[in-house]
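In: Have a look at this fold, sequence not included:
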């Protein structure tokens, strides 16, 4: 199964509270921080909501 490397590229300052909660729930804290999450529908849905704040790479 593949994984996704999610990197925060823009700050969450002055963003909607829901977007802040999503970023924190992924485990991202500061700009340029990264996490690896499994590639599934739930993760893809969360990424869709904050796509303008993150970059996503596939990792094996």
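Out: Nice, thanks for sending it over. These numbers were taken from a predicted model, which means no experiment stands behind them.

In: CA atoms for contacts and neighbours, from now on please.
Out: OK.

In: could you measure residue 5 against residue 57, distance?
Out: Distance of residue 5 to residue 57, given as Cα to Cα, to the nearest Å: 5 Å.

In: do residue 6 as well
Out: Residue 6 is 7 Å from residue 57, by Cα to Cα.

In: quick one, which of these two is more surrounded?
Out: With neighbours defined as other Cα atoms under 10 Å, residue 6 and residue 57 compare such that residue 6 has more, 21 against 11.

In: adding another structure so you can compare the two:
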């Protein structure tokens, strides 16, 4: 199963509430926090919505 390591690299302050909710849904609550998420179409869609705020790396598990 492929995983994605997602890191919040830019503050969501000043961005729309919907984007902040997407980050919270992925578990990204603080700057520089990293989470390991399964590589699914829904997660890819969430990442696409906030791609300007996060950094993504592929991980094998």
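Out: Cool, got the structure. Predicted, not measured: the structure shown is a model, and the values here were computed from it.

In: And the strands in the second structure?
Out: For the second structure, applying DSSP state E gives strands covering 2-8, 34-38, 54-60.

In: Turn those into TSV, columns for distance to residue 47 of the second structure.
Out: Converted to TSV, the strands of the second structure look like this (distance: least, Cα to Cα, whole Å):
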stretch	distance to residue 47 of the second structure
strand 2-8	8
strand 34-38	11
strand 54-60	8
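
In: Of the ones you listed, give the one that comes closest to residue 19 of the second structure.
Out: strand 54-60 (11.4 Å; Cα to Cα).

In: That closest one to strand 2-8, inter-axis angle?
Out: Calculated by axes from the mean of the first three to the mean of the last three Cα atoms, to 10 degrees, strand 54-60 of the second structure forms an angle of 150 degrees with strand 2-8.

In: which strands and helices sit next to strand 54-60 of the second structure?
Out: strand 2-8 (3 or more Cα pairs under 8 Å, 6 or more residues apart in numbering; DSSP states H and E).

In: Sounds good, over and out.
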